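>>> curious how this folds, go ahead:
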Amino acid sequence: MSTLLLSLETSSPVCSVALHRVADGSLVGQSELRLEKSHSSHLSVLISQLLENSGHTLQDLAAVALSDGPGSYTGLRIGAAAGKGLCYALDIPLLAVSTLQSLAHQVAAGTAWPEQFLYCPMLDARRMEVYGAVYTHTGEEVLAPTPLLLDADTLAEQMAHHRLLFFGSGAAKFQTLLPTTAQAGFLAEVVPSAVAVGALGVEAYQRQGFRDVAYYEPFYLKEVYTTTPKAK
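Modelled structure (predicted):
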């Protein structure tokens, strides 16, 4: 009987996979590799090793959950290709979980008195721009995922009424713009994890929030930007 959810997190330099039981959301196992540009060569290895080490096979999978983005274009495409391939081959459903929402869930789950804060994940989008969003401790969306151009007034309206926690790869550069204030807290070393993707993926599985395997594309938030090399 297919009882497991496989979750893939490839939106950042961390390549992460996890297994949860779809019946109760309990974590079976996880594996990750913090190595730049490792996704294409190591994702399938991490999946097979996690299944083997936990005593399971691909036939035990009930669904696959992907980190939906925003994040690395290349990383998201690799995760989507792997997840869609597994779903097609095994004839199982596909789920997609917001990268920013899963980061917020990850932090809120480990925060004492989580209801006292709003949660603002920020992913670096180069220069002084980030991909950001704001959530309550229950995952309710206060500010939808959006590109944010950072300055001292960014999210001033939210901080006027709430205490915010900032985290993710883009939070450090925002911290340099803000004066010291009790309304803003910053957490270091918070990276996307397949464990959080899987936890939210189980909830989506139970409400049958499935995505179309053939037509699914990651949520890049901004169009992929490429340039043509200049002629020599």
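>>> from now on I want contacts and neighbour counts done on CA atoms only, so please keep to that.
Fine.
>>> and the longest helix along the chain, what does it pack against?
Longest helix of the chain, by residue count under DSSP state H: helix 73-90. The contact analysis (3 or more C-alpha pairs under 8 Å, 6 or more residues apart in numbering; DSSP states H and E) places helix 73-90 against strand 4-9, helix 39-53, strand 61-67, strand 94-97.
>>> compare with the first, here's sequence two:
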Amino acid sequence: MPSLILSLETSSSVCSVALHQLADGNLVGQTELRLEKSHSSHLSVLISQLLENSQHNLQDVAAVAVSDGPGSYTGLRIGAAAAKGLCYALDIPLVAISTLQALARQVAVSTAYSENTLFCPMLDARRMEVYAAVYTHDGQQVVAPTPLLLDSDTLAEQLAHHRVLCFGSGASKFQPLVANNSNAMFLTGIEPSAIAVGALGLEAYQRQDFRDVAYYEPFYLKEVYTTTPKPK
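Purely as a prediction, here's the structure:
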């Protein structure tokens, strides 16, 4: 009987895969690769290796959880295609987890900040823009995922009443703008992980919060920037 949830995180330059037990939520194993533009050629290999190393196979997988975005358009598209392909072939449900919510969960469970602290994952977008959201320590959404144009007034309401912990690939652009605000705190080196996607995916699985495999598309948040090739 299938007993695992497989989670995929491909929204950034890190390609991450994890397995959790459905029964108790325990982490079975995790693997990741930190190579630029490697997702398309290595994701399936990482999945196969993780299953083999943990002495499992695809028939043990009861559902797939995928990082839903925002993030890298190409990375999200690769993760979604892999998740949909597995779910279709195995006839199992698909779960989509907000990349920002998973990143906030990842930090909240591993840090000892007070309950009054808000958690603000920031993913680098263009120029002085980030994809960001704000959550409480227990994952309640305070500010929904949105593109933020950074300036000294960004998150002013939250910073006026709470300590706000910012992290992720876009946080370094915000730090100098609020250097004089003692409520603004920053963590470095935080990158999306399939472990947090899997933990939230398990909760979604238990709620039967599934996506339509045929029609699912990642949450890109913004239209993709494209250019038209110049005529030769």
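>>> still on that earlier bit, let's have the helices and strands packed on helix 73-90 of structure 1 in JSON lines, adding distance to Phe117 of structure 1 and mean neighbour count.
Formatted as JSON lines, the helices and strands packed on helix 73-90 of structure 1 follow (distance: least, C-alpha to C-alpha, whole Å; neighbours: other C-alpha atoms under 10 Å):
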{"stretch": "strand 4-9", "distance to Phe117 of structure 1": "25", "mean neighbour count": "31"}
{"stretch": "helix 39-53", "distance to Phe117 of structure 1": "34", "mean neighbour count": "17"}
{"stretch": "strand 61-67", "distance to Phe117 of structure 1": "24", "mean neighbour count": "27"}
{"stretch": "strand 94-97", "distance to Phe117 of structure 1": "22", "mean neighbour count": "28"}
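>>> okay, these in JSON lines with distance to His162 of structure 1 next?
Listed next are the helices and strands packed on helix 73-90 of structure 1 as JSON lines, based on distance: least, C-alpha to C-alpha, whole Å:
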{"stretch": "strand 4-9", "distance to His162 of structure 1": "30"}
{"stretch": "helix 39-53", "distance to His162 of structure 1": "38"}
{"stretch": "strand 61-67", "distance to His162 of structure 1": "28"}
{"stretch": "strand 94-97", "distance to His162 of structure 1": "26"}
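>>> among the ones you listed, which is nearest Thr138 of structure 1?
strand 94-97 (15.0 Å; C-alpha to C-alpha).
>>> compared with structure 2, how much does whatever helix or strand comes next after that closest one deviate?
For strand 94-97 of structure 1, the following helix or strand on the C-terminal side (DSSP states H and E) is helix 99-109. Comparison of helix 99-109 of structure 1 with structure 2 after fitting gives an average deviation of 0.2 Å (mean C-alpha distance after the TM-score superposition for structure 1).
>>> how about helix 99-109 of structure 1: buried residues?
By neighbour count with 16 or more other C-alpha atoms under 10 Å, helix 99-109 of structure 1 contains the buried residues Thr99, Leu100, Gln101, Ser102, Leu103, Ala104, His105, Gln106, Val107, Ala108.
>>> turn these into TSV, columns for distance to Ile92 of structure 1.
As requested, these are arranged in TSV below (distance: C-alpha to C-alpha, whole Å):
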residue	distance to Ile92 of structure 1
Thr99	22
Leu100	25
Gln101	24
Ser102	22
Leu103	26
Ala104	27
His105	25
Gln106	26
Val107	30
Ala108	30
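>>> how big is the offset of the host helix or strand of Val195 of structure 1 relative to structure 2?
Element membership of Val195 of structure 1, judged by DSSP H and E, is helix 194-206. When structure 2 is overlaid, helix 194-206 of structure 1 sits 0.3 Å from its aligned residues on average, using mean C-alpha distance after the TM-score superposition for structure 1.
>>> what helices or strands is that helix leaning on?
Checked by 3+ C-alpha pairs under 8 Å, 6+ apart, helix 194-206 of structure 1 has strand 4-9, strand 14-21, strand 27-34, strand 61-67, strand 94-97, helix 99-109 packed alongside it.
>>> what's the angle between the second one and helix 73-90?
Between strand 14-21 of structure 1 and helix 73-90, the angle formed by their directions is 30 degrees, by axes from the mean of the first three to the mean of the last three C-alpha atoms, to 10 degrees.
>>> relative to Val190 of structure 1, how far out is Ala125 of structure 1?
16 Å (C-alpha to C-alpha, to the nearest Å).
>>> no wait, His39 of structure 1
For His39 of structure 1 relative to Val190 of structure 1 (C-alpha to C-alpha), the value is 19 Å.
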